[in-house]
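Novice: Need coordinates for the following:
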Amino acid sequence: MATLAGVLRKRFLAPPLGSVGFAERGFPVTRTDATARLEAVPQAVVCGFEWAIEGAPLWELERRLALIEPEQRGFAYEGATMGYTILDAMPGGGRDRTRELLEGPARPYIFLTYIGIGFAMARLPRPLWKNILPELTGVAYHPTMSWLAVDGYGFDRAYFDTEKWVGEQAEPVPYPWDGRPEYFARAFDQGVGRALWFIHGGDPAAAAAAVGRFAEHRRADLWSGVGLASTFAGGADQRGLGVLRRAAGEYHDQLALGVVFAVKARTYAAYVPAHTHLAAEVLTGLSVAELRNISDRTEAAVGDDGTLPLYEVWRTRIRAEFSSGTQRLAS
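Specialist: You can find the predicted model right below:
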């Protein structure tokens, strides 16, 4: 049962479910069955956030999240992680909720839970970011994939302050995430690219045009974000995905990189929806199993990093698989 404090936190911190909808955000989206399905993603995030920010104990939160359909459950875990992260950052809030969630039931969704931490970052002052990432024990891909928190921060800013971050194409102030302030803007743009897919309701031509309006040095990371969102969240049919594949042009390796990471996240959570299989085939010409194998054999390990974080070393190796001409491409 929620406490009075929890009810008040939910009232003042949780966005109304309707406020994350495409029409309410003012996005240029025509409502269809496909866009309604895509719109359910931020709504699932809100549900997870509401349950967590009320202060639900872990066992109860886990049980509630289990009631979310498998396709959307990872997004609800994003919201739950966001809520627990904010609770842990509050004075006297303790710092164990997020760690226990990520070491416990959220393990299969670790890629998405990092994104939830990024959503929390968007609502907390920067001085609190120093301790926002919990120290995890025995959790795969930690802290290598924690850059997805910065990705989540970029997604949040583009989605909720679209005019500034998309219309005006503002760039973030660097922050020494993982001791690498020089990479912060790149990870941020990967999240902006994901947001562009949602902002345009999965319209491939519109999303591609939006990427093209950004400065050239930002487009590669934006395209990887588009590839990730279109594969993980869906929203386009076979024809639309073909349009997206062709529109990527010289950035196909970046688009394919996003597809690989989406496949990795879906397979790691042991649920791969039909739209992910379709996107894998159309955007890369490869199956989900083949893309998972690419992600596994290119994974960076401790000691591989030098001038780049391990996260980007892994990304670079994946891109090489598609820029070398060794992979067959979709026509």
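
Novice: Every contact and neighbour count from this point should use C-alpha atoms.
Specialist: Noted.

Novice: State the distance from the spatially closest residue to residue 214 that is not a sequence neighbour to residue 193.
Specialist: Once flanking residues are discounted, residue 214 sits nearest to residue 169: 6.7 Å by Cα to Cα, 6 or more residues apart in numbering. According to Cα to Cα, to the nearest Å, residue 169 stands 12 Å off from residue 193.

Novice: quick one, which of those two is more surrounded?
Specialist: Comparing residue 169 with residue 193 by other Cα atoms under 10 Å, the one with more neighbours is residue 193, at 32 against 16.

Novice: my read: that one touches residue 214, true?
Specialist: No. Here residue 193 does not reach residue 214: they are 10.5 Å apart, not a contact under Cα atoms under 8 Å.

Novice: Spit out the contact partners of residue 270.
Specialist: If you count contacts by Cα atoms under 8 Å, 6 or more residues apart in numbering, residue 270 has them with residue 108.

Novice: For it, give its distance to residue 78.
Specialist: Residue 270 is 17 Å from residue 78, by Cα to Cα.

Novice: same deal with residue 222?
Specialist: Distance from residue 222 to residue 78, by Cα to Cα: 21 Å.

Novice: Second chain to compare with the first, below:
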Amino acid sequence: MVSWLGHIRRISLTPGANQALLRKRGFPERDLHAKTSLEMAGGSFIEGFGVAAQSSTAAEATVTLARIDGIRRGFAFEGAAMAMAIRDALPLGHRRHVSDLLEAADDHIYMIHVGVGWSFARLPRPLRRAAAAGLTDPTLTWLALDGYGFHQAFFHTDKYVKRQYIDPDPPVPTNHHPEYAPHAIDQGIGRALWFVAGADPNRAVRLIEAFAPRRHEDLFAGLGLAATYAGGAPPEELAELAERAGRHRAALAQGSVFAAEARARAHIAQPHTETAVRAITGLRVTEAAAIATQSRPSGHTVDGQVAFEVWRRRIMRRWATDDTAADGAGAPSTSRQPSTSRQPDTDGVKDGS
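Specialist: Got it, this is the predicted structure:
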């Protein structure tokens, strides 16, 4: 039974359902399938936010969220994490909501980290550290800034997409390697571009091409993640997207691998997930997820480099060099090589943005 306080929290904190509509955001509605896929993601996020806002505990919220259809559940946990992070930042109640949610729903660890980042955009700067306090995994912490970047591009599209704005003083949930923040944010912006483009790969590529070239790799990584996780485009268009990514094809594949692992870990992989992963990477979901888990480092730093970026580089290198294309994926593994001499062959972090 929902308490009166929970009811008040849900009414006062939860965004309106129309915020997820493409027409409301000014994004193109290319066809019914794309529109349904993208608006379902946003609607599920808002639903999850409302559940977490009104629930007494994270465990109670998790029970409710677990009943949501698998295709929508990850987005719902993302929204729930935003709500729990805001509750941690408020002066009322305890400040363990995010950590409790991570404990109750470990299968959704990636989306929870991303959802916490949404709260950074809605909270005053002094409260952001409290919202992020429950994130204790040093490698995954950067996913919060991915969430922040998505929010900014989704809700402030003119500024962050059309004018390619870069935050001069972005929120950073860790004291380790703050110089990496613009890269993590750009990965979130790239993810949002899939929505801004209405799940149209060609339109998304054109949006990326308008950014400074030094930002393209992170943007393509985010695009690959969203195209795989949210869906909305047919396989032949995703295969063309992989070709159009050119020298950043490995980054696009890395984002797709991340999406495969996020859905596989949560046991919510969908037919469109399998289709997208194979179109973009030539791998099955299980193979892509295995690359992600086997490549992941621990800690904040690996040989002086940001562990999260080392993880991404390892995935790109594995994708570019491993002879593990799925049987029947449509092309031999050699076709998966990025079409450039710039191979992702080191664990090093890119030059600063």
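
Novice: Can you find the partner of the residue nearest to residue 214 of the first structure in the second structure?
Specialist: Correspondence of residue 169 of the first structure to the second structure, assessed by TM-score structural alignment: residue 164.

Novice: Equivalent analysis for residue 208 of the first structure, please.
Specialist: Under the alignment by TM-score structural alignment, residue 208 of the first structure pairs with residue 205 in the second structure.

Novice: Which strand or helix spans that match?
Specialist: helix 201-209 (DSSP states H and E).

Novice: May I see the buried residues of that helix?
Specialist: Neighbour counts over helix 201-209 of the second structure (16 or more other Cα atoms under 10 Å) mark 201, 203-205, 207-208 as buried.

Novice: which part of the first structure lines up with the helix or strand following it?
Specialist: Following helix 201-209 of the second structure in sequence order, the next helix or strand is helix 216-229 (DSSP H and E). With TM-score structural alignment applied, helix 216-229 of the second structure matches the range 219-232 in the first structure.

Novice: I would like the residues contacting that stretch, please.
Specialist: Contact partners of stretch 219-232 of the first structure, identified using Cα under 8 Å, 6+ apart, comprise 186-187, 189-198, 202, 207, 211-212, 236, 248, 251, 254-263, 266, 275-276, 279-280.

Novice: post-alignment, it versus the second structure, mean distance?
Specialist: Once fitted to the second structure, stretch 219-232 of the first structure is off its aligned match by 0.5 Å on average (mean Cα distance after the TM-score superposition for the first structure).

Novice: how about residue 136 of the first structure, secondary structure?
Specialist: With DSSP: H, G, I helix; E, B strand; the rest coil as the basis, residue 136 of the first structure sits in coil.

Novice: does it really touch residue 101, like I thought?
Specialist: No. The pair residue 136 of the first structure / residue 101 is not scored as a contact, 10.2 Å apart, by Cα under 8 Å.

Novice: With neighbour numbers in mind, choose between the two.
Specialist: The neighbour count for residue 136 of the first structure versus residue 101, taken as other Cα under 10 Å, is higher for residue 101 (21 against 14).

Novice: which residues does that one contact?
Specialist: 58, 81, 107.

Novice: what's the closest of those residues to residue 154 of the first structure?
Specialist: Nearest to residue 154 of the first structure among those, counting by Cα to Cα, is residue 81 at 16.6 Å.

Novice: what about the nearest residue to the closest one once chain neighbours are set aside, how many residues close to it?
Specialist: Leaving aside its chain neighbours, residue 81 of the first structure sits nearest to residue 116 (5.2 Å; criterion: Cα to Cα, 6+ apart). When neighbours are defined as other Cα under 10 Å, residue 116 of the first structure has 31 of them.

Novice: Tell me how many other residues surround the corresponding residue of the first structure for residue 87 of the second structure.
Specialist: Residue pairing (TM-score structural alignment): residue 87 of the second structure is matched to residue 87 of the first structure. Under the neighbour criterion other Cα under 10 Å, residue 87 of the first structure is assigned a count of 23.
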